[in-house]
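J.: below is the sequence, then the predicted model.
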Amino acid sequence: MGKKVRRIGVMTSGGDSPGMNAAIRAVVRACAYYHTECIGYYRGYQGMVNGDSVKLNARSVRNIVNQGGTILQSARSKDFLTKEGRAKAAKNLKKDEVDAMILIGGDGTFRGGKVFSQEHDVPVIGVPGTIDNDIYGTNFAIGYDTALNTVVEAIDKIRDTASSHNRLFFVEVMGRDAGFIALNSGIGAGAEEILIPEEDLGLERLLDSLERSRRAGKTSSIVVVSEGDKIGKNVFQLADYVKENLPNYDARVTVLGHIQRGGRPTCFDRVLASRLSVKAVELLLDGKRDLMVGMLNNEIESCSLERALKGKHNINKELLKISEILST
């Protein structure tokens, strides 16, 4: 049994995702409910290294549940990658009398937390916040649902132009190594093809599919491309290849980029962030440590950080089949 947790630190790290503010709010207010103090660290691990902290209470997080981004800001810290940097962070936590940390972020955040906990005996709990949704141990990460809705809304608007001008649009979405955004938004927006890193469609099969669509009477098409897809070097070269081999298509490219990270979080993400973050506080107060909280089958569960980092969140094969059927 570790020492009693009297003060909890919280920070956001890595890429921002909609709902992080809702998570911060839930951590702070859960601490207040359980008569535990809360300290926020700015810019993730860099704030811990620099000792850039702020005391938080229930009133200091008012009116942020509906805001995108993160009031604590986020950054990637080169200093924290070194033993010296982590030692400095531990010294600052001791100075702030912080007994445990809640880390809101993705796999890089959890990897750093695991090492930090082992080296300096600081209990940590990870709360998954990443639009890529590529974290093992949870069906959904904070921000994923909002990003999906942003992408679908954008593709709906692009389709209006595609239909008006008989064009083929390649729409690139985020997902460096995971195709969750591409697959689900592609189905939701009625894309003719979906290209993801987990499934190599192949250039010839893509050409065959687009040609079949043209012969079937489709005058415009949408192809959703995950940025990590391996079918071409990049989405622009992919579009050029199609233009060369299917001259009947007027192919265009839209890269949605960082609009997928912003915006007001959906109700789903606000509720998810609240549930996960309250559970994270409760786990620390119960003496638990080095875990990640997640939602599995609508129940809040926890698993070890090590398992979360080593496991793989697999693409739903049923959705792949559905996308193929619906693109007919």
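T.: Cool, got the structure.

J.: for the rest of this, base every contact and every neighbour count on C-alpha atoms.
T.: Will do.

J.: how far away is the most centrally placed residue in the chain from Glu199?
T.: Taking CA atoms, centre = their mean, the centroid of the chain lies closest to Thr130, which sits 1.5 Å from it. Separation of Thr130 from Glu199 (CA to CA, to the nearest Å): 22 Å.

J.: surely the residue nearest to the centre of the chain and Thr146 touch.
T.: No - contact criterion CA atoms under 8 Å: Thr130 and Thr146 do not qualify, at 10.6 Å.

J.: ranges for the helices of this protein?
T.: 20-33, 45-50, 83-95, 107-120, 144-165, 180-188, 203-215, 235-245, 267-285, 305-310, 317-326 (DSSP state H).

J.: can you put the ones you listed in CSV and add mean neighbour count?
T.: Formatted as CSV, the helices of the chain follow (neighbours: other CA atoms under 10 Å):
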stretch, mean neighbour count
helix 20-33, 26
helix 45-50, 23
helix 83-95, 17
helix 107-120, 18
helix 144-165, 19
helix 180-188, 24
helix 203-215, 15
helix 235-245, 16
helix 267-285, 23
helix 305-310, 18
helix 317-326, 12
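
J.: in addition, the following structure is provided for comparison:
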Amino acid sequence: MSKIKRIGVFTSGGDAPGMNACVRAVVRTAIYHDIAVTGILQGYQGMIDQSFIEMNSRSVSNTIQMGGTILKTARCLEFRTKEGRAKAYENIRSVGIDALVAIGGDGTFTGAEVFSREYDIPVIGIPGTIDNDLYGTDYTIGYDTANNTVIDAIDKIRDTAASHDRLFFVEVMGRDSGCIALNCGIAGGAEAILLPEKETGIDELIDKLERAKEGKKSSTIVIVAEGDKNGGAYNVAKRVEEKFDFYDTKVTILGHLQRGGSPSSFDRVLASRLGYAAVNRLLAGETRVMVGLRNNEIESTSLEEALSNKEFKLAEDMLEMTNVLAI
């Protein structure tokens, strides 16, 4: 591999708290090694639209605590075509970019893997998604912050639920992954958790609610992942109300507030470690890999492997624990 002179860094897909800390680490690590950095605005769309900015150490000052992404993000259908990728490659080479750092989730990595193979451009992926559903890392950037945001909301909802003997259905993000729902359900003391990975029938849920009633609980909270097979919190609440009217029932959809906010200390450190590692792995000659955290060590996983291992399994002990601790 020829010597890398300029790295292009971009964020793509859904934003996640900690992305700015990661960009900061990439920029400053590259500059430390006398490598120029170009920021690509709005991900793959920015490559096609030539939305480039020169970055230096001061470009990322006062960003480590910021949520969202200073590089912006966007979906890009044109990049999925060969013509779109050809245009993107021509544009990035015109400004001297000869290696890429891609921060995002599986959609971001799919594009990066294809692009790197077609044009033999070195690329390192960094997992940035609140869903924590990527193979090859114990944690993704943004997951810890999203958890803290959800738990704070659950605690507040619990206060009002207990004051009025209410049953709250709280819907959290997780179309294909129940990581946030499971983790926050346990941390928030939920009486039941509905997950995409584990089908829970309405009758089974009602049995749990009846046990809560018999235990004289003054409030009940059910966490629903948006990808639950029963069709989301509103649908679950409606079906439960038809058979079980002991509580006054309310629904809260937390939605995109889970993506926002200042990143936690954990996410800032994780993002910094991964950004730092990505540049160093590029300089060591690695390409088409994702850097991730495993057993508190930074490890590389090929993008192909990270993308092909779609079955992200939830911890069995945590699944069992939800039933035990809800009594």
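T.: Cool, the structure landed. Keep in mind that what you see is a predicted model, and the values were worked out from it rather than measured.

J.: please state their TM-score.
T.: Superposed pair, TM-score by TM-score structural alignment, normalised by the length of the second structure: 0.99. Supporting alignment: 326 aligned residues with a CA RMSD of 0.7 Å.

J.: so which of the helices of the first structure gets nearest Leu195 of the first structure?
T.: Among those, helix 180-188 comes nearest to Leu195 of the first structure, with 7.3 Å by CA to CA.

J.: got a list of contacts for that closest one?
T.: If you take CA atoms under 8 Å, 6 or more residues apart in numbering as the criterion, helix 180-188 of the first structure is touched by 131-134, 144, 147-149, 151-152, 173-175, 193-196, 223-226, 315, 319-320, 322-323, 326.

J.: now the helices of the first structure in TSV, with distance to Ile39 of the first structure?
T.: Shown next, in TSV, are the helices of the first structure (distance: least, CA to CA, whole Å):
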stretch	distance to Ile39 of the first structure
helix 20-33	8
helix 45-50	11
helix 83-95	10
helix 107-120	17
helix 144-165	26
helix 180-188	33
helix 203-215	52
helix 235-245	43
helix 267-285	13
helix 305-310	22
helix 317-326	42
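
J.: so Gly129 of the first structure sits right up against Ala147, yeah?
T.: No - the criterion here is CA under 8 Å, and Gly129 of the first structure misses it with Ala147 at 11.7 Å.

J.: Ile53 of the second structure is in contact with Gln42, isn't it?
T.: No - taking contacts as CA under 8 Å, Ile53 of the second structure lies outside contact range of Gln42: 11.4 Å.

J.: what about those two, which has more around it?
T.: Gln42 (24 against 14; other CA atoms under 10 Å).

J.: aligned partner of that one in the first structure?
T.: In the first structure, the residue matched to Gln42 of the second structure (TM-score structural alignment) is Arg43.

J.: residues contacting Gly255 of the second structure?
T.: By CA under 8 Å, 6+ apart, the neighbours of Gly255 of the second structure are 171-173.

J.: trace it over to the first structure, please.
T.: Checking TM-score structural alignment: Gly255 of the second structure goes with Gly257.

J.: okay, that match and Thr150 of the first structure: tell me how far apart.
T.: 11 Å.

J.: which position in the first structure pairs with Thr160 of the second structure?
T.: Match for Thr160 of the second structure (TM-score structural alignment): Thr161.

J.: contacting residues for its match?
T.: By CA under 8 Å, 6+ apart, the neighbours of Thr161 of the first structure are Arg167.

J.: same check on Asp240 of the first structure?
T.: By CA under 8 Å, 6+ apart, the neighbours of Asp240 of the first structure are Ala251.

J.: trace it over to the second structure, please.
T.: So Asp240 of the first structure corresponds to Lys238, using TM-score structural alignment.

J.: between the two ends of stretch 251-267 of the second structure, what distance do you get?
T.: 29 Å.

J.: now do the buried residues in that stretch.
T.: Within stretch 251-267 of the second structure, the residues that qualify as buried are 251-253, 258-264, 267, counting by 16 or more other CA atoms under 10 Å.

J.: any chance of those residues in JSON lines, with distance to Tyr234 of the second structure too?
T.: Listed next are these as JSON lines, based on distance: CA to CA, whole Å:
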{"residue": "Val251", "distance to Tyr234 of the second structure": "6"}
{"residue": "Thr252", "distance to Tyr234 of the second structure": "9"}
{"residue": "Ile253", "distance to Tyr234 of the second structure": "9"}
{"residue": "Gln258", "distance to Tyr234 of the second structure": "19"}
{"residue": "Arg259", "distance to Tyr234 of the second structure": "21"}
{"residue": "Gly260", "distance to Tyr234 of the second structure": "23"}
{"residue": "Gly261", "distance to Tyr234 of the second structure": "26"}
{"residue": "Ser262", "distance to Tyr234 of the second structure": "29"}
{"residue": "Pro263", "distance to Tyr234 of the second structure": "30"}
{"residue": "Ser264", "distance to Tyr234 of the second structure": "30"}
{"residue": "Asp267", "distance to Tyr234 of the second structure": "32"}
